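Enquirer: Sequence first, predicted coordinates after that:
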Amino acid sequence: MLRLNHHVELPDHEIEITQIRAQGAGGQNVNKVASAVHLRFDISASSLPPFYKERLLAFSDQRITKEGVVVIKAQSHRTFEQNREDALARLKALILEAVKTRKARKPTKPTRASQRKRMDRKTKKGQTKALRSKVKP
């Protein structure tokens, strides 16, 4: 069960994880075996809320295919469990990034200091205008 937030969870059967073990083609690290984890997650077949699905399908990310399948590849020389946890964390981060909504900015009241400053500027402007009109013959 992958918990996205306090009220949205993904069951394990909706997330398909396959393990691919492959040996390097040669070179210095010929004895190292890479354990790659490919995570597949079908957005439209999932039990996500409709808002989440819409936002994910509209989200532009190279890991989301046109068919609405998320493919995450975690390739490293770590164990399957570590790669699996990493792929699940990346899936969670991707979903939360896609559904993140910006909070509306509250309009701020002008501070006393800024109001005073504005009034001072206005009065000085008025005084200089008055002085200029008096100088003219």
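Expert: Perfect, thanks for sending it.
Enquirer: C-alpha from now on. contacts and neighbour counts both.
Expert: Will do.
Enquirer: contacting residues around Ile20?
Expert: Applying CA atoms under 8 Å, 6 or more residues apart in numbering, we find Ile20 in contact with Ser35, Ala36, Val37, His38.
Enquirer: Okay, one more to line up with it:
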Amino acid sequence: MADQLRVTDRVSIPAGELSWRFSRSSGPGGQGVNTADSRVELSWDLDASTALPDQLKARARQRLGHRLVGGVLTIAASEHRAQLRNREAAEARLAALVADAIKPPPPPRRPTRPSKGAKERRIAAKKRRGEIKRLRRPDDS
């Protein structure tokens, strides 16, 4: 493949940090499933990586914690018949996962209060609803 896996405009993972494993796939492929090693496992050691600065590494470790096993992120792809397409799918998935994990957190939400008009509309709607329910009740006279 390429000599680097591009994650964002500024972050790329060197190909030397990626390790590949190939095995037989259980997915589509007909008789070829039993002979071709088309399933792909792509592993990347986040802790040992030089692709990310410490701050981004810590953010990625925190966000990917449930996916990491011993600091290693593993992606499996077996949805295509061809090994090459599975390799491309695994690379794309890893790049998207890492890009999502290192993006900055959203700005904090500014607390707001309902406006006076919104409060009045809410109370009026509640009164209308209560009136509808009151009219449904049988007369006790």
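Expert: Nice, I can see it. Predicted model, so just to flag it, every value in this text is computed and none were measured.
Enquirer: Now rank the contacts of Ile20 of the first structure by neighbours and give me the top one.
Expert: Highest neighbour count within the contacts of Ile20 of the first structure: Val37, with 25 neighbours (other CA atoms under 10 Å).
Enquirer: That one should be in a strand, yeah?
Expert: Yes - read with DSSP: H, G, I helix; E, B strand; the rest coil, Val37 of the first structure is one of the residues of a strand.
Enquirer: Need the counterpart of it in the second structure.
Expert: In the second structure, the residue matched to Val37 of the first structure (TM-score structural alignment) is Val40.
Enquirer: Name the nearest residue to that match, sequence neighbours excluded.
Expert: In space, Val40 of the second structure comes closest to Phe22 once its chain neighbours are excluded; the distance is 4.8 Å by CA to CA, 6 or more residues apart in numbering.
Enquirer: Tell me the residue in the first structure aligned with the one you found.
Expert: Taking TM-score structural alignment as the alignment basis, one finds that Phe22 of the second structure is matched in the first structure by Gln19.
Enquirer: you'd agree its match is in a strand?
Expert: Yes - the assignment for Gln19 of the first structure is a strand, going by three-state DSSP.
Enquirer: unless I'm mixing things up, it is touching Ala36, no?
Expert: Yes - counting by CA atoms under 8 Å, Gln19 of the first structure touches Ala36, with 5.9 Å between them.
Enquirer: Which neighbours do these two have in common?
Expert: What both Gln19 of the first structure and Ala36 touch, as defined by CA under 8 Å, 6+ apart, is the set Phe80.
Enquirer: my guess is Asp47 of the second structure is in a helix, correct?
Expert: No - Asp47 of the second structure sits outside any helix when classified using three-state DSSP, being coil.
Enquirer: one step back: relative to Leu2 of the first structure, how far out is the match of Phe22 of the second structure?
Expert: Distance, Gln19 of the first structure to Leu2 of the first structure, using CA to CA, to the nearest Å: 19 Å.
Enquirer: same thing with Ala87 of the first structure?
Expert: Using CA to CA, we find Ala87 of the first structure at a distance of 11 Å from Leu2 of the first structure.
Enquirer: do the same with Leu56 of the first structure
Expert: Distance from Leu56 of the first structure to Leu2 of the first structure, counting by CA to CA: 17 Å.
Enquirer: Where does the spatially most central residue of the first structure fall, secondary structure wise?
Expert: Nearest residue to the geometric centre of the first structure (CA atoms, centre = their mean): Glu97, 2.5 Å. For Glu97 of the first structure, the host element (DSSP states H and E) is helix 80-99.
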